[in-house]
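1. Provided below are the primary sequence and the corresponding predicted coordinates.
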Amino acid sequence: MSGPRRIVLTGGPGSGKTSLIEALAATDHATSPEAGRAIIRRQRMIEGEALPWRDRALFAELMLDRELEAHARADGADGPVFFDRGVPDVVGYLTLCDLPVPAHVERAAHDVRYDRVFIAPVWPEIFGQDAERRQDLDEARRTFDAMAEVYPRFGYDLIELPKAPVTERLAFVLETIREA
């Protein structure tokens, strides 16, 4: 297959990434859900320690493992795969938390590659919190800033998503990768 195969949607929490991933899935595109949400759900279920409010470093390690697994699964896909975050997000998360970035995490972000990266800007009008998203709007802004810094550091050009309804964002993403 020609064209981009691994496409990341990144940005701050509450900026519409997951809604866009769900729209892509509904139109029969291969997707990979956000690792952090799944980890939080499972860790809460078992009263585990790998939660961002208990052990951020352990949470980051589990996110890295899931992102690596998702990236490897994409090898078998017939077309593009859309990821709700990618390996560099783990570096951004650790940086945001003022935690050291272990060499193996840095190496993974350098070696595990994606073809396109879209970044969702902070969008206060749609921002919301829930049981898994405890960040406030200020942390959403800082997360966006961290991702906007970290991805270019690993050699990616960021494509900013428009602040538009999901159907328009979907059309924008599909047209952008079609042009690639």
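-> Alright, I've got the coordinates.

2. C-alpha from now on. contacts and neighbour counts both.
-> Noted.

3. Which of the three states applies to the nearest residue to residue 147 once chain neighbours are set aside?
-> Closest residue to residue 147 apart from its sequence neighbours, by CA to CA, 6 or more residues apart in numbering: residue 92 at 5.6 Å. Three-state call for residue 92 (DSSP: H, G, I helix; E, B strand; the rest coil): helix.

4. Return the residues in contact with residue 92.
-> 143, 146-147, 150 (CA atoms under 8 Å, 6 or more residues apart in numbering).

5. could you dump the residues you listed to TSV with neighbour count, secondary structure and distance to residue 160?
-> Shown next, in TSV, are these (neighbours: other CA atoms under 10 Å; DSSP: H, G, I helix; E, B strand; the rest coil; distance: CA to CA, whole Å):
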residue	neighbour count	secondary structure	distance to residue 160
143	24	helix	15
146	20	helix	14
147	26	helix	12
150	20	helix	15
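
6. Confirm residue 10 sits in a strand?
-> Yes. Assessed by three-state DSSP, residue 10 belongs to a strand.

7. okay but it is in contact with residue 82, surely?
-> No. Applying CA atoms under 8 Å, one finds residue 10 not in contact with residue 82, separated by 10.7 Å.

8. Which residue of these two possesses the greater neighbour count?
-> residue 10 (30 against 26; other CA atoms under 10 Å).

9. so how far is residue 49 from the more buried one?
-> 25 Å (CA to CA, to the nearest Å).

10. quick one on the thing from earlier: and of the contacts of residue 92, the nearest to residue 112?
-> residue 150 (14.1 Å; CA to CA).

11. Contact partners for the closest one?
-> With CA under 8 Å, 6+ apart, residue 150 has these contacts: 88-89, 91-92.

12. Now do the helix or strand residue 65 falls within: distance to the chain's middle.
-> In this structure, residue 65 sits in helix 56-73 according to DSSP states H and E. The chain centroid and the centroid of helix 56-73 are separated by 11 Å, computed with CA atoms, centre = their mean, to the nearest Å.

13. A further structure is provided below for comparison with the first:
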Amino acid sequence: MNPQSDNFFILTGGPGSGKTTLLSHLAGMGYHCMPEAGRAVIRQQERLGGAALPWNDKNAFARCMYEHDMAAYRRACAMTGLVFFDRGMIDVIAYLQLEQLPVPKCLQAAASRCRYHKTAFILPPWPQIYRNDHERRQDPPTAIATYKAMMKTYAQYGYTLVQVPCLPVAQRAAFILNEIAFRQTQEG
């Protein structure tokens, strides 16, 4: 396990809950932030004419997300200070479970070996801000099912989930930073 991982914090939840906006805000505050694999893979596959898209080949899409998340984790290992991830390897496992697809042993092993801070932040469904776009094609019930799958899978892997309240983005960022400061005080 990487000793830096105590500084690695996941933001997870269903699609359309404000994760990317929150990560952009944290990046604007000067924190290291790793972008979401799903959107990056969709953009790359469409640019290349590839088939590893969630509406074409879910297994290939998951494999590409896993590779993206591993690369992000490795990059983060060279960083100092807090690093925020827009989802992580556990999310890929939850995606496969939600889609009732097998989870490769290499992904299970990586999720057990490449740990993030034991506290992960989950953003609940927020219908008032939910919007579909070219890359987000899920309907609101699927977004809720994804949220529930994330809760279950993170618990399976021993993470403590802290629900981020539905607040303006600056208040959400402050909530997360205060929670981290509190937990680091308790741990240290």
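-> Sure thing, it's come through. In this text, all values refer to a predicted model and were calculated from it rather than measured experimentally.

14. Could you get me the TM-score between them?
-> Comparison of the two superposed chains (TM-score structural alignment, normalised by the length of structure 1) gives a TM-score of 0.97, and 180 aligned residues with a CA RMSD of 1.4 Å.

15. What residues in structure 2 pair up with the helix holding residue 65 of structure 1?
-> Counting by TM-score structural alignment, helix 56-73 of structure 1 pairs with residues 58-75 of structure 2.

16. Let me see the residues that make contact with that stretch.
-> Applying CA under 8 Å, 6+ apart, the external contacts of stretch 58-75 of structure 2 come out as 34, 37-38, 41, 51-54, 88-89, 92, 95-96, 101, 107, 114.

17. thinking again about what came up before, so which of the contacts of residue 92 of structure 1 comes closest to residue 170 of structure 1?
-> residue 147 (20.9 Å).

18. And the closest one? What does it align with in structure 2?
-> Looks like residue 147 of structure 1 aligns to residue 150 there (TM-score structural alignment).

19. go on, residue 27 of structure 1?
-> By TM-score structural alignment, residue 27 of structure 1 lines up with residue 29.

20. what separates that match from residue 10 of structure 2, distance-wise?
-> For residue 29 of structure 2 relative to residue 10 of structure 2 (CA to CA), the value is 17 Å.

21. With residue 148 of structure 2 instead?
-> Applying CA to CA, the value for residue 148 of structure 2 to residue 10 of structure 2 is 16 Å.

22. now residue 151 of structure 2
-> Remark: distance between residue 151 of structure 2 and residue 10 of structure 2 (CA to CA) = 13 Å.

23. ok, now which ones touch the residue nearest the centre of structure 2?
-> With distances taken as CA atoms, centre = their mean, residue 87 lies nearest the centre of structure 2, 0.8 Å away. Counting by CA under 8 Å, 6+ apart, residue 87 of structure 2 touches 10-12, 36-37.

24. what do you get for residue 103 of structure 2?
-> Contacts of residue 103 of structure 2 by CA under 8 Å, 6+ apart are 93, 96-97.

25. just to revisit the earlier point, out of residue 151 and residue 10 of structure 2, which sits in the more crowded spot?
-> Neighbours were counted for residue 151 of structure 2 and for residue 10 using other CA under 10 Å; residue 10 has more, 25 against 22.

26. how about that one, what's its partner in structure 1?
-> That one, residue 10 of structure 2, aligns with residue 8 by TM-score structural alignment.

27. you'd agree its match is up against residue 83?
-> Yes. With contacts counted by CA under 8 Å, residue 8 of structure 1 reaches residue 83, the gap being 4.7 Å.

28. what is in contact with these two at once?
-> If you check residue 8 of structure 1 and residue 83 against CA under 8 Å, 6+ apart, no residue is contacted by both.

29. tally of neighbours for the counterpart of residue 103 of structure 1 in structure 2?
-> The equivalent of residue 103 of structure 1 in structure 2 is residue 105 (alignment by TM-score structural alignment). Residue 105 of structure 2: 9 surrounding residues under other CA under 10 Å.

30. Look up how far residue 127 of structure 2 lies from residue 105 of structure 2.
-> 35 Å.

31. all strands for structure 1, in order.
-> Applying DSSP state E to structure 1 gives strands spanning 6-11, 30-32, 81-84, 116-120, 158-160.

32. okay, the ones you listed in a markdown table with distance to residue 56 of structure 1 next?
-> Listed next are the strands of structure 1 as a markdown table, based on distance: least, CA to CA, whole Å:
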| stretch | distance to residue 56 of structure 1 |
| --- | --- |
| strand 6-11 | 19 |
| strand 30-32 | 22 |
| strand 81-84 | 19 |
| strand 116-120 | 23 |
| strand 158-160 | 26 |
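
33. right, so of those strands, which gets closest to residue 173 of structure 1?
-> Closest approach to residue 173 of structure 1 among the strands of structure 1 (CA to CA): strand 116-120, 8.1 Å.
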